[in-house]
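Enquirer: would you be able to build a 3D model of this:
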Amino acid sequence: MFETVLVANRGEIAVRVIRTLRALGIRSVAVFSDADADARHVREADTAVRIGPAAATESYLSVERLLDAAARTGAQAVHPGYGFLAENAAFARACTDAGLVFIGPPAGAIELMGDKIRAKETVQAAGVPVVPGSSGSGLTDAELADAAHAIGMPVLLKPSAGGGGKGMRLVRDAALLGEEIAAARREARGSFGDDTLLVERWIDRPRHIEIQVLADGHGGVVHLGERECSLQRRHQKIIEEAPSVLLDEATRAAMGEAAVQAARSCGYTGAGTVEFIVPGGDPSAYYFMEMNTRLQVEHPVTELITGLDLVEWQIRVAAGERLGFAQEDVTLTGHAVEARLCAETARVSGDRVDFLPSAGTVLALREPAGEGIRVDSGLVAGAEVGTSYDPMLAKIVAHGPDRATALRRLRAALAETVVLGVDTNVGFLRRLLAHPSVVSGDLDTGLVDRDAATLVPAEVPEEVYVAGGLLRRQGLSAGQAPRPPAEWVDPFSVPSGWRLGGEAAWTAHHFRAPGHAPVTVRVRGDVDGAEFLLAPSDETAPTVPGSAKLLPSRGPGEQTTLQLDGLTHPFAITTTPQGIWLARQGDTWHLLTHDPVDVGGGGAGAHAGTLTAPMPGTVTVVKAAVGDEVEAGQSLLVVEAMKMEHVIAAPHAGTVTELDVTPGSTVAMDQVLAVVTPVVSPDVTPAAPLEES
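Expert: As a prediction, this is how the structure comes out:
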């Protein structure tokens, strides 16, 4: 067994691997970029090595720096986690050449299965059914388009290298093939350094089922049952569970055997996953999609139903041990469901929801606990969440004797989860897990995209604004009222709203929740019995006030309770000079202090054609120039963050009158990118200017 293992990854997966290393008595070495100097995985490792600046290409993706860190710390082996170099054959070979054991499959297996085109050909020769699609690698755009036409619409464009949904494009309209191929190549090149694409038949309402395999270096190969991964957004998994309600024992055994044959066909060792696409109406008609030659994000659900530690078996196999069990020894007990907690902001636009990467400082953190609950997390209070890396922050997992119990436990765990300072998808996940189709198990890979708009509240609840107003009122009084122990307090210096010989005055607090119109909350009286008026900032407040009461807070991130209309609303809160963060039942709101006089920065008074950055990131493509005439919906810019592209389109026909960025520009959220001045119809006569009276 190894004495020291270097973990060539970051975040929650590095923390996860370190946990097993500690249980095995193995010294752990973490690596970190400048962005992660105070990260949780750095704190929890036995030792840590700085490997470069924040840019992944100069740190986590630098083979030279990782090998140097291993040499400096005396590591005998390297665990790649998942992501970054986990499926990089050159890295596996470099480890071997440096005298290190790569805790993963042989470089040849990574290379073979990492090329989706060769992988399909290999497993097909081993008798595993595959999805109909293009053949051969290095196809030109024209050849890809011809293959798509031959297969018939709709088709799925997929990068030959990599996975995780990056670069995948579903194309239903043949007229858009050229544009989608270009976008898929660009994203694949940015994510994997390889823009080779293939095209496959799209199966409507499919289910995504994957089989976990384990193989040793002595010919032993077993499967550990399946995982249902059909709940996806833009081809990226967000909820996974094991086992699947779709499969009966016969289908499970057949798919498991197909996965074992796929692993044998490439000489696989270690932990890997064989992914299948399954028509929901006919589970027996399954097709091989790809093999992930690494540990999967969703591996905890398999661990919980099998009782096996997959990281431990990765390490034991890499150390030369045989699997200590056969296929007949594998039993599946109970049900497990996992939710991926990501740093992202949901923005509703009509019936569509855009999930955009978010960033910030974790101001307060509360992770769930309880029977059947497991949390794999890279979070700590004070951590900086940037846009340099993948947005996943943690995984909340629940296990129970049956599926209904596991789902209930996970929904409750998400309701307990609090992350203040960064927008997350916790509330969205909790509502998704209560969706009738999810509860019944009637799933497919398009469910989330179809129903996302129903799972994101269109408006900020009234009680959030009321709580914000009372909290600001409370802070104003506490922060400005002098309380010298032996001096008289001037009552006129206390901002309580009290007035001599009249009613208390209203104190106005202006808020803007990102993506929503500004709102003004007027408060008078004490917060333990206050009146409030609530209205959009550009409207007159209602004449009939409401009443509310705010119970004292127990500190930042702790619970405070608002009493409103006979109901109580408990919130976790923290305040900053810029605004207030509130969380309840998994939902988080950020109420920014709003200046109603300021009409810049994309606020309510901004120019209707002003286009702002929907997320912090980097401009990768600029398709327009000042003076260009553009059509409504025409793509002007592409902003990328956390490996996600967001297209900035013209809101209406007009002329580009401002364009403030170039390819490579780093932009902040809500930064002005461009202005499109609308076309004035010749039939419309401009209004005459008003005369002064």
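Enquirer: when you work out contacts or count neighbours from here on, use the C-alpha atoms and nothing else.
Expert: OK.
Enquirer: pretty sure residue 199 sits against residue 155.
Expert: Yes: using CA atoms under 8 Å, residue 199 is in contact with residue 155, at 6.6 Å.
Enquirer: where do the contact lists of those two overlap?
Expert: Here residue 199 and residue 155 share the contacting residues residue 148, scored by CA atoms under 8 Å, 6 or more residues apart in numbering.
Enquirer: more neighbours, these two?
Expert: Between residue 199 and residue 155, counted using other CA atoms under 10 Å, residue 199 has the larger neighbour count: 27 against 23.
Enquirer: contact partners for residue 180?
Expert: 169, 171.
Enquirer: confirm that it sits in a strand.
Expert: No: Residue 180 is assigned helix when assessed by DSSP: H, G, I helix; E, B strand; the rest coil, not a strand.
Enquirer: distance check, it against residue 88.
Expert: For residue 180, the distance to residue 88 equals 26 Å [CA to CA, to the nearest Å].
Enquirer: can you check residue 37 too?
Expert: Taking CA to CA, one finds residue 37 at 25 Å from residue 88.
Enquirer: and the two? which has more neighbours close in?
Expert: Remark: of residue 37 and residue 88, residue 88 carries more neighbours, 20 against 17, as counted by other CA under 10 Å.
Enquirer: what about the strands in the stretch 201-350 of the chain?
Expert: 206-215, 221-233, 236-242, 270-279, 287-292, 335-342, 344-349 (DSSP state E, counting those that start in this stretch).
Enquirer: okay, the angle between the second one and strand 335-342?
Expert: Taking axes from the mean of the first three to the mean of the last three CA atoms, to 10 degrees, strand 221-233 and strand 335-342 form an angle of 50 degrees between their directions.
Enquirer: so what touches strand 221-233?
Expert: 206-215, 237-244, 252, 256-257, 259-260, 263-264, 301-302, 306, 326-327, 330, 332, 443-449.
Enquirer: re earlier: so for residue 25, which of the strands of the stretch 201-350 of the chain sits nearest?
Expert: Evaluated with CA to CA, those place strand 270-279 nearest to residue 25, the distance being 20.3 Å.
Enquirer: also this sequence, please, to line up against the first:
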Amino acid sequence: MSAAVTETGPQTMFKTVLIANRGEIACRVIRTLRSMGIRSVAVYSDADAGARHVRLADAAVRLGPAAAAQSYLDIDAVLDAARTTGAEAIHPGYGFLAENAAFAQACADAGIVFIGPEAESIRVMGDKITAKNAVEARGVPTVPGIAKPGMDNDALAAAAPGIGYPLLIKPSAGGGGKGMHVVESEDQLATSLKAARREAAASFGDDTLFLERYVTTPRHIEVQVLADAHGHVIHLGERECSLQRRHQKVIEEAPSPLLDEATRARIGEAACETARSVGYRGAGTVEFIVPADSPDEFFFMEMNTRLQVEHPVTEEITGVDLVEQQLRIAAGKVLELDQEDIVLDGHSIETRIYAEDPSAGFLPTGGLVEHVRHPEGEGVRVDTALEDGLSVSIDYDPMLAKVITWGRDREEARARMVAALENTAVVGFTTNVEFLRALLELPAVVAGDLDTGLIAREFDSIDFAEPGEREFREAALLMDAARGSSADPWRRRDGWRLGAPAARRFPLVAADGTSRTVLLSGTVDAPAVVVEGDAGPEANTETNTEPDAGRAGSLPALVRRRGQDVTVTIGGVGRSFTAVVGPEGVQLTRLGALFDIRRVHADHSIQGEAESNPSLASPMPGTVLLTPVADGDVVAEGDPVIVVEAMKMEHVIRSTVAGTVALHAAVGDAVSRGQALAVITPVEHESEEEA
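Expert: You can find the predicted model right below:
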């Protein structure tokens, strides 16, 4: 599509803009470009060739293979795509090249507008040490600590006692919580420094570290700013981002339930002063730490020189389209908003949908999206690139989508979010939807009594759903239906025979080990259901004869078959469920919880070396990053054996027994969830053989 030139002032708005990103943020930027009549260009890797943002854009250019370094992080490839398509400007989204000063400079050198700040502003604020020194010079309060370039581990260890414990190790480059480590005591410091340097080097290509005092019960408050090239700087209020796991946000809201009007004005002005300290231009976010027990105090943490993931909550309460403002500022226009124009209306909450398993320590998951259901309704917004058939790989960040709600007050926004998550389903692999819904129901969250340690502190009190008789009944009925119900009685697989049909027996086991046996009699269209107790040999057997156990009308209709196989997608009605089902298994999602229920066969057993010796399996799909031990080494219980990395997260797999290591994977290997990576032969087995 060829868009007309958009005139909104003495400068000319862009005709074509390239989005140097992927997923939901690329879709989000395209939405605003379309509303402004600007032609959009998407870029993609081989992994994203069929992605939603590619189809939404007016044009799309392949960058390279799936690996980000060979596609989305390839500056030359991105610039070539802009030149080829005639794009006058590039929107970087967030992540990838968004805060890369070299990329911003390369755009300037190529005569292409970078929709963001100038390279020097990115350089100063991208290095947390120089940023801290820059804002201190402007009178902005900062967290006490030691922040000097070039300090090695010995120098940092020597400075630590002067800061006191607990302290926080932070990388000077990057963000998103990567490489950050809380150190409670001196004996943890050396190990944590090594891990932080390795993670910082891997994530940002810079292993420079510094130390800060760790603020107990900290609240993470950030302020959205807009600044044009003509000296005008305003803020759009604050966002509360204290609900985090592994220093990464999962739920954000605006405004913060903590701040009063006076503190809101002071922290907003401090954010504007931070932007002025580097001659900032564009949309940016200034992050502060606020002690929960002293809410009128705040300390500068860092400035993110880009659009934030959580920008929608600010848009919802201010009515300002931040992407539009970015485009206008990058085109050289004067900011038409004054500080008094910014009025906060109501309350907004955002939840991030991640491909991760909260019950397994938030380990990344991923795989094929068999079916997705997004919520709808008053005050509900979804920013997403998710759709049926999408393959979620480990090559990129695990965030899949964002659900945003607005209400006249915080409680209305929270209640709408709980209802929205109840109507959200991602079938195919485990996500954090159920966890988010349960988190929003915690008394502390309901009351707005938040801090960055709340999730870790309250995690054990969150009940994850376990499959009950209802889920096992539905799984058996769906599997029975998927086996086929041909009109030809000789081809039916439902126990049809002359006289009464034979009962069909479904021994089932869920992913958490819960098991039941379901007996179906009658026909597929009108079955009778009996659920026996736990299928284990020592279990007491109970029979469920609920009147509605086999109610034919309780299941939604089959709506789609996938190709020639027997897998079908089931569409839920209201708040019932969404499922993908085959004759041997069901993945069923209800209230955000994914139940994976499989049929157990008599010949099901575990074979091989791991049957008798402790096997170390990968807890997530990923890549082997390190093997601290060699094949044949003797390890003690708890020793690290292998390190797997996926979606920007490292996981150390430790030996469960003392023994000899047999490695089944090497550094650089791509591994799947559950794949055996090593087997430990216990020492007592060796001694018996030697004897």
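Enquirer: please state their TM-score.
Expert: Once superposed, the chains reach a TM-score of 0.91 (TM-score structural alignment, normalised by the length of structure 2), with 661 aligned residues with a CA RMSD of 2.4 Å.
Enquirer: let me have the strands of the stretch 201-350 of structure 1 in TSV, extended by distance to residue 644 of structure 1 and mean neighbour count.
Expert: Formatted as TSV, those follow (distance: least, CA to CA, whole Å; neighbours: other CA atoms under 10 Å):
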stretch	distance to residue 644 of structure 1	mean neighbour count
strand 206-215	22	25
strand 221-233	12	24
strand 236-242	11	24
strand 270-279	23	25
strand 287-292	21	23
strand 335-342	13	25
strand 344-349	11	18
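Enquirer: how about whatever residue of structure 2 lines up with residue 636 of structure 1, secondary structure?
Expert: Aligned against structure 2 by TM-score structural alignment, residue 636 of structure 1 finds its counterpart in residue 641. Classification of residue 641 of structure 2 using three-state DSSP returns strand.
Enquirer: distance of residue 641 of structure 2 from residue 625 of structure 2?
Expert: As judged by CA to CA, residue 641 of structure 2 and residue 625 of structure 2 stand 11 Å apart.
Enquirer: give me the more crowded residue out of the two.
Expert: Applying other CA under 10 Å to residue 641 of structure 2 and residue 625 shows that residue 641 carries more neighbours, namely 24 against 19.
Enquirer: surely that one meets residue 632?
Expert: No: counting by CA under 8 Å, residue 641 of structure 2 stays clear of residue 632, with 11.5 Å between them.
Enquirer: alignment lookup: residue 609 of structure 1 to structure 2.
Expert: In structure 2, residue 609 of structure 1 lands on residue 614 (TM-score structural alignment).
Enquirer: residue contacts, the match of residue 636 of structure 1?
Expert: Residue 641 of structure 2 sits next to 627-629, 652-655, 678 when contact means CA under 8 Å, 6+ apart.
Enquirer: what's the nearest residue to it if we skip its chain neighbours?
Expert: The shortest distance from residue 641 of structure 2 to any non-neighbouring residue, by CA to CA, 6 or more residues apart in numbering, is to residue 654 (5.4 Å).
Enquirer: count of residues packed around the one you found?
Expert: 16.
Enquirer: can you tell me how far it is from residue 677 of structure 2?
Expert: Taking CA to CA as the measure, residue 654 of structure 2 falls 11 Å from residue 677 of structure 2.
Enquirer: shared neighbours, these two?
Expert: Listed as contacting both residue 654 of structure 2 and residue 677 by CA under 8 Å, 6+ apart are 616, 642.
Enquirer: for the stretch 251-400 of structure 2, just list every one of the helices.
Expert: 261-277, 311-318, 322-330 (DSSP state H, counting those that start in this stretch).
Enquirer: for the second one, packing partners?
Expert: Where contact means 3 or more CA pairs under 8 Å, 6 or more residues apart in numbering; DSSP states H and E, helix 311-318 of structure 2 is packed against strand 233-245, strand 248-254, strand 347-354, strand 399-407.
Enquirer: so which of the strands of the stretch 201-350 of structure 1 is nearest residue 18 of structure 1?
Expert: Closest to residue 18 of structure 1 of these is strand 270-279 (CA to CA; 17.1 Å).
Enquirer: and that closest one with helix 310-318, angle?
Expert: With the same axes, to 10 degrees as the basis, strand 270-279 of structure 1 and helix 310-318 are set at 120 degrees to each other.
Enquirer: strand 270-279 of structure 1 to helix 299-306, inter-axis angle?
Expert: Angle of strand 270-279 of structure 1 versus helix 299-306, following the same axes, to 10 degrees, is 90 degrees.
Enquirer: where does strand 270-279 of structure 1 end up in structure 2?
Expert: Counting by TM-score structural alignment, strand 270-279 of structure 1 pairs with residues 282-291 of structure 2.
Enquirer: how much does that stretch stray from structure 1?
Expert: With the two structures superposed, stretch 282-291 of structure 2 lies on average 0.4 Å from its match in structure 1, counting by mean CA distance after the TM-score superposition for structure 1.
Enquirer: which residues does that stretch contact?
Expert: When contacts are defined by CA under 8 Å, 6+ apart, stretch 282-291 of structure 2 is touched by residues 115-117, 215-228, 271, 274, 296-308, 322, 325-326, 329-330.
Enquirer: again, only using 7 Å
Expert: The set of residues external to stretch 282-291 of structure 2 that reach it, using CA atoms under 7 Å, 6 or more residues apart in numbering, is 116-117, 215-228, 271, 297-307, 326, 329-330.
Enquirer: kindly report the same for stretch 17-37 of structure 2.
Expert: Contact with stretch 17-37 of structure 2 is made by 3-4, 39-44, 53, 57, 72, 78, 82, 87-93, 323-324, 383-385, 401, as judged by CA under 7 Å, 6+ apart.
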